[in-house]
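J.: need coordinates for the following:
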Amino acid sequence: MIRKILFVGSLTAIISSAFAADRLNIDIPDIKQIIPPPPTPGTLLYQNDMNISHASFFIKNTNRYKLAQSDANYSPEGFAQAFEKAFGHQISKKETPAIWKILNQLEIAEGEFTKPAKLFYHRTRPFAYFHEKACVKTDNIHRSYPSGHTTIGWAIALTLSEINPSRTNQIMKRGYEFGQSRIVCGVHYPSDVNAGYLVGSIMFSQLQTSPEFQKEIKLAKKEISKN
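T.: Sure thing, here's the model as predicted:
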């Protein structure tokens, strides 16, 4: 038992150390003071959310649904798979270590930007509201607003466009699709996703103030120039 506890403690320390290494020292604005609250019942926006989200449960077994399932992979590996075709270069820990580090930095930052608003609004996800199944197993059923996946997807798109501006059209289109996948998946309403695009832009703007982030951007540009 003691040996197991020591192992878990060591593993936790390693993970915490890696987290600290990739965490950027940037100001985190209060997103609740920037984005509007989720639509309330009786409004047109609320009805739009309900209509579109309910319809999303009738497009299963389609190629678009399969893409939404793939886009649900919230990890550097998943982000790389989603964006490397649009980016025009393979993205991997071995081949593009600077870009890989950036993906980790964005993943950490996303949680810091969206979690307070998610906890505050406590919005029930569509699949739970309609008693349906999401495209993937999803925990935290009351953290629908704003969409964290959309936030990081949009921030990734903006970042990769900065690294490889010649592919901006393809990258930003993919970033938009990445957010829309959350509606198709049944885990977010349209207003959650729209808020996520905005938060992703805010996050990206704050990252521009980080010398460490700018350093990684320069290294990332050198990485793709070699290929």
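
J.: rest of the way, CA atoms for contacts and neighbours
T.: Will do.

J.: wait, doesn't residue 143 sit right on residue 126?
T.: No - the pair residue 143 / residue 126 is not scored as a contact, 10.7 Å apart, by Cα atoms under 8 Å.

J.: the protein: helices as residue ranges?
T.: 2-22, 44-55, 63-71, 76-87, 97-121, 126-129, 148-163, 168-185, 190-207, 211-225 (DSSP state H).

J.: by contact count, what packs against the third one?
T.: Read that as helix 63-71. Applying 3 or more Cα pairs under 8 Å, 6 or more residues apart in numbering; DSSP states H and E, we find helix 63-71 packed against helix 76-87, helix 168-185.

J.: also the last one?
T.: Counting contacts by 3+ Cα pairs under 8 Å, 6+ apart, helix 211-225 is packed against helix 97-121, helix 148-163.

J.: switch the ones you listed over to TSV; also include distance to residue 218 and mean neighbour count.
T.: TSV is the format used below for the helices and strands packed on helix 211-225 (distance: least, Cα to Cα, whole Å; neighbours: other Cα atoms under 10 Å):
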stretch	distance to residue 218	mean neighbour count
helix 97-121	9	20
helix 148-163	8	26
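
J.: could you dump the ones you listed to a markdown table with distance to residue 27?
T.: A markdown table is the format used below for the helices and strands packed on helix 211-225 (distance: least, Cα to Cα, whole Å):
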| stretch | distance to residue 27 |
| --- | --- |
| helix 97-121 | 10 |
| helix 148-163 | 16 |
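
J.: out of these, which is closest to residue 32?
T.: Residue 32 lies closest, by Cα to Cα, to one member of these: helix 97-121, at 5.8 Å.

J.: which residues sit against that closest one?
T.: Defining contact as Cα atoms under 8 Å, 6 or more residues apart in numbering, one finds that helix 97-121 is touched by 19, 22-24, 28-32, 37-38, 75-76, 79, 91-93, 142-148, 151-152, 155-156, 199-200, 203, 213, 216-217, 219-220, 223.

J.: structure for this one too, so we can compare:
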Amino acid sequence: MDKRMFIVLFRHHFSKRGHTMLLVRLLCFIIICFGTSQAVHAKPYFPAETVPPTLLTPPLAPKSAAWNEEIETIIALQKHASKEEINAAASERDVHPERMLETLHPEITRASNPALFVLLDRVSDTSRVVTNQAKTFWSTKRPYLSDSRVKALIDAHSNNAYPSGHTSASYCFAYVLGMVFPKERQQFIDRAETIAQHRVLVGMHYPHDIKGGKQLADLIVGGLLQNAAFRKDLAKAQKESHTAD
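T.: Have a look, this model is predicted:
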């Protein structure tokens, strides 16, 4: 049932009973719920199967020398973690387009640049489905779940670790935003790297997970550039940003 049908039914039901305030609250709730779901759940540009997980370098074997070395790296990082870094990582727990834009272009919003967010939301969901497929395929535990010396310094994710979804998403955003704002491409990449490294610091990922996330972002963006719908949306976002300038 779509949003308009919900509104008609609620108006018909409650207007007879004079429950004006309740009707208003329910309508607001419906609009918020539908609006949020549409923003979050965009249509991926291509299915997950387009990017097979086997194209990635395999994750490190648990308890191997390389794995142990990365555990020690995380422990060392956590010993010197600042409150500012932990707070920043906590604010990045849920990566979304606004998180990439807030430092470089805080003036850009969904209202001011709707074409840009149509593009980024679909990029986000493309990255999400491809990354989730890879995580399921490789099925590795996060560091804080694998070694008690590693602590979860933020509200933890408990799903599979490899590859890092924050890394794949933020790098996809960075590359695409660099196509829209080419003069700031490196700054967007730097922002993506900061988000990625914070995930190691707070015990959510091994450094190797970050490498896997970057590999996956490269593959995803390569697929996007061959996708006609993506290229069309990119052109609209570029035109929109140039008009705003």
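
J.: centre-most residue in structure 2?
T.: Against the mean C-alpha coordinate of structure 2, by Cα atoms, centre = their mean, the closest residue is residue 95 at 3.9 Å.

J.: what's the distance between that one and residue 110 of structure 2?
T.: 16 Å (Cα to Cα, to the nearest Å).

J.: now swap in residue 182 of structure 2 and tell me
T.: To residue 110 of structure 2, residue 182 of structure 2 is 20 Å away according to Cα to Cα.

J.: kindly report the same for residue 218 of structure 2.
T.: Distance, residue 218 of structure 2 to residue 110 of structure 2, by Cα to Cα: 26 Å.

J.: which of these two has more residues huddled nearby?
T.: Here residue 218 of structure 2 and residue 110 are compared on neighbour count by other Cα atoms under 10 Å; more neighbours surround residue 218, at 16 against 13.

J.: give the contact list for that one.
T.: Residue 218 of structure 2 sits next to residue 172 when contact means Cα under 8 Å, 6+ apart.

J.: still on that earlier bit, now tabulate the helices and strands packed on helix 63-71 of structure 1 in CSV and tack on distance to residue 115 of structure 1.
T.: As requested, those are exported to CSV (distance: least, Cα to Cα, whole Å):
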stretch, distance to residue 115 of structure 1
helix 76-87, 19
helix 168-185, 17
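
J.: ok, which of the ones you listed comes nearest residue 45 of structure 1?
T.: Closest to residue 45 of structure 1 of the helices and strands packed on helix 63-71 of structure 1, according to Cα to Cα: helix 168-185, at 14.9 Å.

J.: what stretch of structure 2 does the closest one fall on?
T.: Aligning helix 168-185 of structure 1 against structure 2 (TM-score structural alignment) gives residues 185-202.

J.: hmm, who's touching that stretch?
T.: With contacts defined as Cα under 8 Å, 6+ apart, stretch 185-202 of structure 2 is touched by 74, 77-78, 81, 85-86, 88-89, 92, 100, 151-154, 164, 166-167, 170-171, 174-175, 177-179, 205-207, 210.

J.: how far away is the alignment partner in structure 2 of residue 196 of structure 1 from residue 122 of structure 2?
T.: By TM-score structural alignment, residue 196 of structure 1 lines up with residue 213 in structure 2. With distances taken as Cα to Cα, residue 213 of structure 2 is found 18 Å from residue 122 of structure 2.

J.: repeat that for residue 51 of structure 2.
T.: Note on residue 51 of structure 2: its distance to residue 122 of structure 2, by Cα to Cα, is 16 Å.

J.: same check on residue 245 of structure 2?
T.: The value you get for residue 245 of structure 2 to residue 122 of structure 2, if Cα to Cα is used, is 24 Å.

J.: related to what we said a few turns ago, give the closest residue to the match of residue 196 of structure 1 in space, chain neighbours not counted.
T.: Nearest residue to residue 213 of structure 2, sequence neighbours excluded (Cα to Cα, 6 or more residues apart in numbering): residue 168, at 4.4 Å.

J.: pretty sure that neighbour sits against residue 217.
T.: Yes - with contact defined as Cα under 8 Å, residue 168 of structure 2 reaches residue 217; the gap is 4.7 Å.

J.: what is the burial count for residue 148 of structure 2?
T.: Residue 148 of structure 2 has 9 neighbouring residues, counting by other Cα under 10 Å.

J.: any idea which of the helices and strands packed on helix 63-71 of structure 1 is most buried?
T.: Across these, averaging neighbours per residue (mean count of other Cα atoms under 10 Å) puts helix 168-185 on top, at a mean of 22.

J.: check the mean deviation of that helix from structure 2.
T.: Mean deviation of helix 168-185 of structure 1 from its aligned counterpart in structure 2 after superposition (mean Cα distance after the TM-score superposition for structure 1): 1.5 Å.

J.: that helix: how far from the chain's middle?
T.: 11 Å (Cα atoms, centre = their mean, to the nearest Å).

J.: for stretch 144-153 of structure 2, same thing?
T.: Taking Cα atoms, centre = their mean, one finds the center of stretch 144-153 of structure 2 at 23 Å from the center of the full chain.

J.: stretch 23-30 of structure 2 too?
T.: Counting by Cα atoms, centre = their mean, stretch 23-30 of structure 2 is centred 29 Å from the centre of its parent chain.

J.: how near is residue 61 of structure 1 to residue 185 of structure 1?
T.: According to Cα to Cα, residue 61 of structure 1 stands 12 Å off from residue 185 of structure 1.

J.: hmm, I typed the wrong one, I wanted residue 71 of structure 1.
T.: 9 Å.

J.: noted, bye for now.
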